[in-house]
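Enquirer: Any chance you could fold what I've pasted below:
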Amino acid sequence: MQQSLDQEVSRFNVRKRSFQIFDETSSKQVGSVQRWLMRGQNFVVEWLEAGVAGETIFVKSEYETLVLMPDTGGTILRAGKPAILAAAGTVCVVPAGPYSIALEQWGRYCVIASSRIDIDLNDVLNAAAYSNPDSRIEPFGTPYRRHTDQGEVQVLQLDEISPPADNPRLKMVQTETLSINWVAYDGPRVRSQLSPHSHAHHEQGTLAISGNYNHHLRVEWGKDANLWQDDEHCVAPSPSLLVIPVNLIHTTEGIGQGKHILVDIFSPPRADFIAKGWVYNAGDYTRDK
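Expert: Predicted coordinates for the structure are as follows:
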């Protein structure tokens, strides 16, 4: 059935989510490195797990990228620049242009970008979901410009980032074109304190780095039953990535004991979080008028 324009822009019209567990069956082997690629409309996520020998991988972007090193360090190399050694537990803001990452043995890494000109987007695991763009999603453009240490790699130690006073589970970092929430807690999430919500103008990527989760997903009902979808309770081990479309009601519940680490991804950066003073490095950026 052909949808009307009213259906297409309605908050009740929700695209299907993308979800992928990063296991061996979904990986691509690059030397001794296992690699997984997924995308949202405005972002690309590359998850990497190094092999025994340790190797170097290459990245090229028109915009700043984020490199996450959750539990193993690595070295960022750029032509004509000093090598930058980043320890485990860091987030690196890397300027636009080509660079490489020298991986440590058995290390896990994630590169998050709004654009990767070195990647064919037809090769990502959920490429089919983006055969047609969603006009409701705000384009990332370049709404922010870094004015501190321009052209330099910034290495941010997660232990040194202060969370918002009213939400100690969250640590937030931005680049020119995207922002992330680093969400960490021990043990299961309290089921009486979940936070179901939706977004009208942007997607959200939710990357599970440590722990097990249930992603609870619901489409709001409108008058047109053709747009209804069943609730979903998506079981998500780590590592895995969920891409949440516009208007999908969602909340994530950490289950079981142990450390839980999630990274929520947004592009463009969350201006509402920046305005509240929640984003750790927001002072390094000026917003274009």
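
Enquirer: going forward, measure contacts and count neighbours with C-alpha atoms only.
Expert: Will do.

Enquirer: Tell me where the stretch 1-150 of the chain has helices.
Expert: 5-9 (DSSP state H, counting those that start in this stretch).

Enquirer: any idea where the strands of it begin and end?
Expert: For the stretch 1-150 of the chain, the strands defined by DSSP state E, counting those that start in this stretch cover 18-21, 28-30, 33-39, 44-49, 56-61, 65-69, 74-77, 84-86, 90-94, 97-103, 108-113, 144-146.

Enquirer: Go ahead and confirm residue 255 touches residue 186.
Expert: No. Contact criterion C-alpha atoms under 8 Å: residue 255 and residue 186 do not qualify, at 10.0 Å.

Enquirer: So for these two, which residue has more residues nearby?
Expert: Set residue 255 next to residue 186 and count neighbours by other C-alpha atoms under 10 Å: residue 255 wins out with 20 against 15.

Enquirer: here's the other one to compare against:
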Amino acid sequence: MYDASDPRAALAAAPATVRPAPTRFAGAEYARFYELPPQEEAEGLRGWYARGQNFLVNHVEAAAGAILARAAQPDEYVLLLPDAATRVEIEAGGERRGLDGNSLAFIPPGDSRVTVKAPGRMIRLFTTRAGDLAARAVNAASYAEPHPNVAPLADWPAPPGGWRVRSYGLDVPPEPTRFGRIWRCTTFMVNYLDPADGPRDATKMSPHHHDDFEQGSLVLDGAYTHHIRWPWTTDMTIWRPDDHEYCAAPSLTVIPPPAIHTSRAEMAGQMVDIFCPPRRDFSEKPGWVLNAGDYPMP
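Expert: Sure, this is the predicted structure:
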């Protein structure tokens, strides 16, 4: 359900399918990094980890000289640099290149190394195939058993130009017919939402659900309240009360399917939506995925 001014109101309706009613629901996951000690501390950096079924988020505060390295990474991952003053050097796939802040990069499988040249916040997104990192998540115990209703992770096609570091600037002007600023790779879709300039209009909320994929909502600045409601089924024993959770920055909320959800900015702020693997419905909208030419659809 979207307000007429919301670009998502133009999404094509999902084809009618006969889905069995869920027999179990998972709760939402809330990781308020600002309330937690870091799960990782090394020279020049402090890192927090939280996960969903298919993906994990590593929020890092890094000083100049800090190094984030991966060896034998099984798949493509994301490096997001939200602060304009940050600068890093990336070594991966046999290349070395600098990257300024206010940007994101997709880093190929295999060995990689990110050296911080100018400090700032860094967010890395990995699939949970990176088992060593998934084990560090503050909510790792919640996934001792797989959560229900989430489709298995399946990668999208490899880029025709081969594996390499691909980077994109975040400073893309808003477009009324496009929802946020969306990029995708083989494993992730990242929507760097248009920033909130103040509290969201309470008469223009967007309650909706996803049949079989999680949504990660990463608050980078400001604060948001996540409103989440689970469907009622014939089995009253699996009903869950609604959530109305206030999450400031930095924090990650993982919204499970098929819960109905919407988020309200409580002040000026910045939120990023994370999907793993990419969403087909967003990808099918012309012009919505800003790097669609680099990564083909299945």
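
Enquirer: follow-up on the earlier one: what's the most buried one of the strands of the stretch 1-150 of the first structure?
Expert: Highest mean neighbour count among the strands of the stretch 1-150 of the first structure (mean count of other C-alpha atoms under 10 Å): strand 65-69, with a mean of 25.

Enquirer: what does that strand contact?
Expert: 86-96, 108-114, 175 (C-alpha atoms under 8 Å, 6 or more residues apart in numbering).

Enquirer: before we move on, what about stretch 130-138 of the first structure?
Expert: Contacts of stretch 130-138 of the first structure (C-alpha under 8 Å, 6+ apart): 9, 40-41, 200-203, 246, 268.

Enquirer: which parts of it are buried?
Expert: Residues of stretch 130-138 of the first structure classed as buried: 134, 136-137 (neighbour count, 16 or more other C-alpha atoms under 10 Å).

Enquirer: right, and the strands of the stretch 1-150 of the first structure - which one's nearest residue 239 of the first structure?
Expert: strand 18-21 (6.3 Å; C-alpha to C-alpha).

Enquirer: residue range for that closest one in the second structure?
Expert: Aligned by TM-score structural alignment, strand 18-21 of the first structure falls on residues 29-32 of the second structure.

Enquirer: tell me the average deviation of the matching stretch from the first structure after fitting.
Expert: Its match in the first structure and stretch 29-32 of the second structure itself, once the structures are fitted together, sit a mean 0.8 Å apart by mean C-alpha distance after the TM-score superposition for the first structure.

Enquirer: on that earlier part again, would you show me how to pick out the buried ones of the contacts of stretch 130-138 of the first structure in PyMOL?
Expert: Buried subset of these, written as a PyMOL selection, criterion 16+ other C-alpha under 10 Å:
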select buried, resi 40+41+202+203+246+268
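
Enquirer: Just the closest of the contacts of stretch 130-138 of the first structure to residue 16 of the first structure, please.
Expert: So of the contacts of stretch 130-138 of the first structure, ranked by how close each gets to residue 16 of the first structure (C-alpha to C-alpha), first place is residue 246, at 9.8 Å.

Enquirer: To which residue of the second structure is that closest one aligned?
Expert: By TM-score structural alignment, residue 246 of the first structure lines up with residue 257.

Enquirer: Verify the stated contact: that match with residue 228.
Expert: No. Residue 257 of the second structure lies out of contact with residue 228 (C-alpha under 8 Å); the separation is 10.6 Å.

Enquirer: How many residues are close by the closest residue to residue 259 of the second structure other than its chain neighbours?
Expert: The shortest distance from residue 259 of the second structure to any non-neighbouring residue, by C-alpha to C-alpha, 6 or more residues apart in numbering, is to residue 230 (4.6 Å). Using other C-alpha under 10 Å, residue 230 of the second structure has 21 other residues around it.

Enquirer: quick one: what's aligned to residue 230 of the second structure in the first structure?
Expert: Checking TM-score structural alignment: residue 230 of the second structure goes with residue 219.

Enquirer: can you tell me how far that match sits from residue 279 of the first structure?
Expert: 29 Å (C-alpha to C-alpha, to the nearest Å).

Enquirer: cool, residue 217 of the first structure as well?
Expert: 26 Å.

Enquirer: and those two? which has more neighbours close in?
Expert: residue 279 (26 against 21).

Enquirer: so what corresponds to the more buried one in the second structure?
Expert: Match for residue 279 of the first structure (TM-score structural alignment): residue 289.

Enquirer: now swap in residue 100 of the first structure and tell me
Expert: Using TM-score structural alignment, residue 100 of the first structure lines up with residue 113 in the second structure.

Enquirer: how near is the nearest residue to its match once chain neighbours are set aside to residue 92 of the second structure?
Expert: Distance criterion C-alpha to C-alpha, 6+ apart; nearest residue to residue 113 of the second structure, sequence neighbours excluded, is residue 69 at 4.2 Å. Here the criterion is C-alpha to C-alpha. By it, residue 69 of the second structure lies 10 Å from residue 92 of the second structure.

Enquirer: okay, and the common contacts of these two?
Expert: 111-113.

Enquirer: Residue 38 of the second structure: which of those residues is nearest?
Expert: Of those, the one sitting nearest to residue 38 of the second structure (C-alpha to C-alpha) turns out to be residue 113, at 20.9 Å.

Enquirer: Now for that closest one: which residues touch it?
Expert: By C-alpha under 8 Å, 6+ apart, the contact list for residue 113 of the second structure reads 67-70, 90-92.

Enquirer: I'd like those residues as CSV, with distance to residue 60 of the second structure appended.
Expert: Converted to CSV, the contacts of residue 113 of the second structure look like this (distance: C-alpha to C-alpha, whole Å):
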residue, distance to residue 60 of the second structure
67, 11
68, 10
69, 13
70, 15
90, 16
91, 18
92, 20
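
Enquirer: For those residues, work out which two are farthest apart.
Expert: 67 and 92 (13.4 Å).

Enquirer: where exactly do the strands run in the stretch 151-298 of the second structure?
Expert: 166-169, 182-184, 189-192, 215-221, 223-229, 243-248, 251-255, 260-265, 270-275.

Enquirer: out of the ones you listed, nearest to residue 298 of the second structure?
Expert: Judging the strands of the stretch 151-298 of the second structure by C-alpha to C-alpha, what sits closest to residue 298 of the second structure is strand 182-184, at 12.6 Å.

Enquirer: Quick one: map residue 150 of the second structure onto the first structure.
Expert: In the first structure, the residue matched to residue 150 of the second structure (TM-score structural alignment) is residue 137.
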